[in-house]
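K.L.:
Quick one: sequence plus predicted model below, questions after.
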Amino acid sequence: MSNKPQLEVAEYESVSLCHDQLTDDDVRRLNLLSNRRRGTLAETRTGWRFRPEATTGVLNLDRIRLVIRPKTAITGRSLIRWLCYALGTPVPHEATTRAWTVERDGFADVVASALLAECHTLLRDGLRRDYVRTEHVGPVLRGRLDAAAQATERFGMLDLLHMRTFDRKVDIWENQLCGHALRTAARTATDSNLAREIASVAEEFPVTGSSFGALRALDRSRYTHLNRRYQPAHVWSELLLSGGGVSDLLTDTGYDADSLLLDLPGLWESVVRRLSAESAPAQATIVPSSGRNGITVHGDLSTRPPFRPDVLVRLGGPEGNLMPIDAKYKTYNADPVSSPDVHQLLTYIAGHSPLTAPVAAILYPDPHRHTHRVLRVSGPGRHLGAIHVLGVHASADPAEATAWLRSALWREVTDAMFAH
């Protein structure tokens, strides 16, 4: 558990930092976030001013611990549920989520608690053992004689034999990854009781080698019936050791793994893609929004990227109509839809929707309830399009949100598309 002074700031708000609170390395790290459009660092007369953008979590700098709170009012229980939903991993047992909070530390304790719950389950069922090659020197031959070592190190002597054996041990990559992640979680957690419990459980897991080696083993691995039960614990371990969530923010940017930042727009896009796929009517498919389905611009002074909605759904079979959906991590429950977003959705409508039913949708997280309103855009004498603006209740269960989306959006959209 860190004993550095802690400062809190919300997304898209600013925090003032004195010159003596940041080292040169800290300034470099914050500038790296600025270069990736995840924050803004500006020098002032008394120090620095930092404004995080589209990022939440914990930044462990050299002298301070900076906690970035999400702008959307979301509980730890809701956050862990949507994280599990986006990552395709089971939600830990309800008893472990009862007291989770994001009020003090963004989401670091949430991920640490999820890892702890999974590691408790692994210990309860017994850690996996596998054959590990070990080199021994002893008086009795076990396994295979290491002829090269015997000839070079004990030539002509047979009182001790160099041998190679394969013994079943818990010191394998599946357990090593959890061990490294647990020790990182104990340093990251702000709650002292949680940190102590994690440290206690960490003693049961090996930490041979480095955390980077364990992550490389995870990249090369394939889950089978022998180690599939480790997959949820490895999801949380990877988040902790790589330092970011869903779309990683900290890889190769010079931060220690004690920092933990979540890309909330990336998380929301993953949630919306899965919600759209699971709520869409029968025979609907998610199709790529690039390639032959992309909206491109040619003839300008320089090339520009294509316009691509976050989700593109084809309704009614292989030759059916297209429905563009965009994920917006914005507070559209209290704010009107911005003009740039209206223009963006009208472009998607022009490029993808049929002329008889020009329609698109925006999905955003609503902290209070499910909401649905429709923006109808008209020009002189003609209808340009309808934009469904849907707020998905941030505290809803994903299954309940899927059912609501199926009723609120897809029933109306399919009726409009297939009425013509």
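P.N.:
Everything's here; your move. Because the structure is predicted, anything quoted here is derived from the model rather than measured. Numbers count the residues shown, from 1 in each chain.

K.L.:
contacts, neighbours, all on C-alpha from now
P.N.:
Will do.

K.L.:
Contacts for the longest strand that the chain contains next, please.
P.N.:
Determined from DSSP state E, the single longest strand within the chain is strand 382-393. With Cα atoms under 8 Å, 6 or more residues apart in numbering as the test, strand 382-393 has contacts from 332-333, 345-346, 349, 357-378, 401, 409.

K.L.:
take the one below as the second:
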Amino acid sequence: MTRLDLPENSGWSPAPFDAEVIERACDTGLLESKITSAGPQVKPQLNRVGAVAVDGHEIVVQPKAPFSSVLFMLGYAADPGFRPDEVDGTGDDLFPAVAETYARLMERALGRGVLQGYRRLDETAVAIRGRIRFSDQMSRRGGQLLPVELTVDDYTVDIAENQLLRAAARLLLTLPRLTKEARHRLVHLESRLVDASLVRPGAGLPSWQPTRLNERYQPAVRFAELILARVAPSTTAGGEAVASFVVNMAEAFEGFVTAALTESFAAVSTGVSVGQYPTHLDRERKQPIRPDFVHLVGGVPAVVVDAKYKIGSLRVEDLYQMLAYCTVLGLDKGTLIYVADTAALPGQRTSIALSTVVVQSVRVDVTLAPRDMVGGLHQFVRSTAEPRVASCEPVH
């Protein structure tokens, strides 16, 4: 087995693999490659992190943050109830961390038993149960009394939530280098869901709705959807196994920031928070724009934030963008959230010339423990927005 570790957003590195391994790794979107006189080289795609394993060979793109923090950002963005202690924080290997985190979530979900629910089925039978589908009975059976076309609501474990949990567990068991303990736990947990239907590859994922009844399942089900969307097992032309887990850090960071701000504002304001707020740059409404986060009070925008997975000083293009957002929304202040960087001063403020608009920056240190990352954004809301939002006044 050959393993290559690359830092996130690093440059070209020699690739000690054959052409098919490199091609398969690039097909996942994690890497790009080129051929030079010294041999093949690879480098990570912009802001992509993760791992790809091909027939025992592995390429890992290490993020700025620990993989545990990356998994937390993904889980928290999907479900703000996702707890920091659910994430495996040991080591720098992605596949084992995903498996361990998911095993913890499944154990919590199934701790009070396997969830059951009603599933609607259409069937043909000679004994009546459920409801007769009279239109189908007439069109299919004419004047016959039997068999009867029925719709039945079965109370069963074969519901979407259990199907998703089982599918993700089975998928993780195909990954390499899981610990014996994690593999054993996943096998045991998957066996508890043996009566849930298997999700067929390529058939699409079953749909579900969060309710009070499935509340204990929700973090695990949402993480299962993340796994099913990102883990991509396949084979090479020669039949060798391929597995990958790839994360777009810009999207993960944006989703995490939006979820944290939404939760924070809910604690201090009766207003409404909207991610990817839809509006237009022009009066003619032909140029749509979508700020990452807008908090409205009484239906009027009070706070606008844009998350940028960037380090360093504020970029002029980001200042232009925020100026446009503030102008359209009628605000005098906008906030850009960047990744913390030791080379950049925190809390920068830029006063736009010939304008009342001030753009401030907030830094999120993604190397911190997940609880501290969330705490930093909660503090931003408390220190800069609470007095104004609570009194229903726009931020100035």
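P.N.:
Noted; the coordinates are in hand. All values reported here derive from a predicted model rather than from experimental measurement.

K.L.:
Any idea what the TM-score comes out to?
P.N.:
Put the two chains on top of each other and the TM-score (TM-score structural alignment, normalised by the length of structure 2) is 0.71; 354 aligned residues with a Cα RMSD of 4.4 Å.

K.L.:
ok so, going back, buried ones among the contacts of strand 382-393 of structure 1?
P.N.:
332-333, 345-346, 349, 357-367, 370-371, 401, 409 (16 or more other Cα atoms under 10 Å).

K.L.:
Show me those that map onto helices.
P.N.:
Among those, DSSP state H puts Leu345, Leu346, Ile349, Ala401 in helices.

K.L.:
need the contact list for the first one.
P.N.:
In this case it means Leu345 of structure 1. Asp326, Ala360, Ala361, Ile387.

K.L.:
swap in the last one?
P.N.:
By Cα under 8 Å, 6+ apart, Ala401 of structure 1 lies in contact with Leu275, Val392, His393.

K.L.:
And Thr179 of structure 2, how far from Ala99 of structure 2?
P.N.:
9 Å (Cα to Cα, to the nearest Å).

K.L.:
thought Ile325 of structure 1 was touching Tyr364?
P.N.:
No - using Cα atoms under 8 Å, Ile325 of structure 1 is not in contact with Tyr364, being 10.8 Å away.

K.L.:
where's the counterpart of Ala117 of structure 1 in structure 2, which helix or strand?
P.N.:
Under the alignment by TM-score structural alignment, Ala117 of structure 1 pairs with Arg104 in structure 2. Per DSSP states H and E, Arg104 of structure 2 falls inside helix 94-110.

K.L.:
Give the other helices and strands that that helix contacts.
P.N.:
Where contact means 3 or more Cα pairs under 8 Å, 6 or more residues apart in numbering; DSSP states H and E, helix 94-110 of structure 2 is packed against strand 48-54, helix 67-78, helix 160-172, helix 180-191, helix 218-230.

K.L.:
tell me the contacts of the spatially closest residue to Pro5 of structure 1 that is not a sequence neighbour?
P.N.:
Excluding the flanking residues, the one nearest Pro5 of structure 1 by Cα to Cα, 6 or more residues apart in numbering is Ile64, at 5.1 Å. By Cα under 8 Å, 6+ apart, the contact list for Ile64 of structure 1 reads Lys4, Pro5, Gln6, Leu7, Gln21, Leu22.

K.L.:
If we use 7 Å, what do you get?
P.N.:
For Ile64 of structure 1, the contact set (Cα atoms under 7 Å, 6 or more residues apart in numbering) comprises Lys4, Pro5, Gln6, Gln21.

K.L.:
try Gln45 of structure 2
P.N.:
Asn9, Leu30, Leu31, Glu32.

K.L.:
From Thr414 of structure 1, how far off is Gln283 of structure 1?
P.N.:
When Gln283 of structure 1 is compared with Thr414 of structure 1 (using Cα to Cα), they lie 12 Å apart.

K.L.:
neighbour count winner among those two?
P.N.:
Thr414 (17 against 11; other Cα atoms under 10 Å).

K.L.:
and the more buried one, helix, strand or coil?
P.N.:
At Thr414 of structure 1 the chain is in helix, as set by DSSP: H, G, I helix; E, B strand; the rest coil.

K.L.:
Give the closest residue to it in space, chain neighbours not counted.
P.N.:
Leu315 (8.0 Å).

K.L.:
didn't that neighbour look like it was pressed against Ser353?
P.N.:
No - assessed by Cα atoms under 7 Å, Leu315 of structure 1 is found out of contact with Ser353, at 10.8 Å.

K.L.:
Give me the neighbour count for the spatially closest residue to Glu174 of structure 1 that is not a sequence neighbour.
P.N.:
In this structure, Glu174 of structure 1 finds its nearest non-sequential neighbour in Tyr230, 7.1 Å apart by Cα to Cα, 6+ apart. Neighbour count of Tyr230 of structure 1, defined by other Cα under 10 Å: 19.

K.L.:
Same question for the one 3 residues further on.
P.N.:
A total of 25 residues lie near Ala233 of structure 1 under the criterion other Cα under 10 Å.

K.L.:
Would you mind finding the match for it in structure 2?
P.N.:
Matched to structure 2 by TM-score structural alignment, Ala233 of structure 1 sits across from Ala220.

K.L.:
same deal with Tyr85 of structure 1?
P.N.:
Aligned partner of Tyr85 of structure 1 by TM-score structural alignment: Tyr76.

K.L.:
Leaving out the residues flanking it, which one is nearest to that match?
P.N.:
Closest to Tyr76 of structure 2 by Cα to Cα, 6+ apart is Phe82, at 5.2 Å.

K.L.:
Look up how far Val364 of structure 2 lies from that neighbour.
P.N.:
19 Å.

K.L.:
for Pro7 of structure 2, same thing?
P.N.:
19 Å.

K.L.:
Between the two, tell me which one has more neighbours.
P.N.:
Val364 (23 against 14).

K.L.:
To which residue of structure 1 is the more buried one aligned?
P.N.:
With TM-score structural alignment as the criterion, Val364 of structure 2 matches Val392.

K.L.:
Tell me who's in contact with the match of Ala233 of structure 1.
P.N.:
Leu105, Met106, Ala109.

K.L.:
Name the nearest of those relative to Leu71 of structure 2.
P.N.:
Closest approach to Leu71 of structure 2 among these (Cα to Cα): Leu105, at 12.4 Å.
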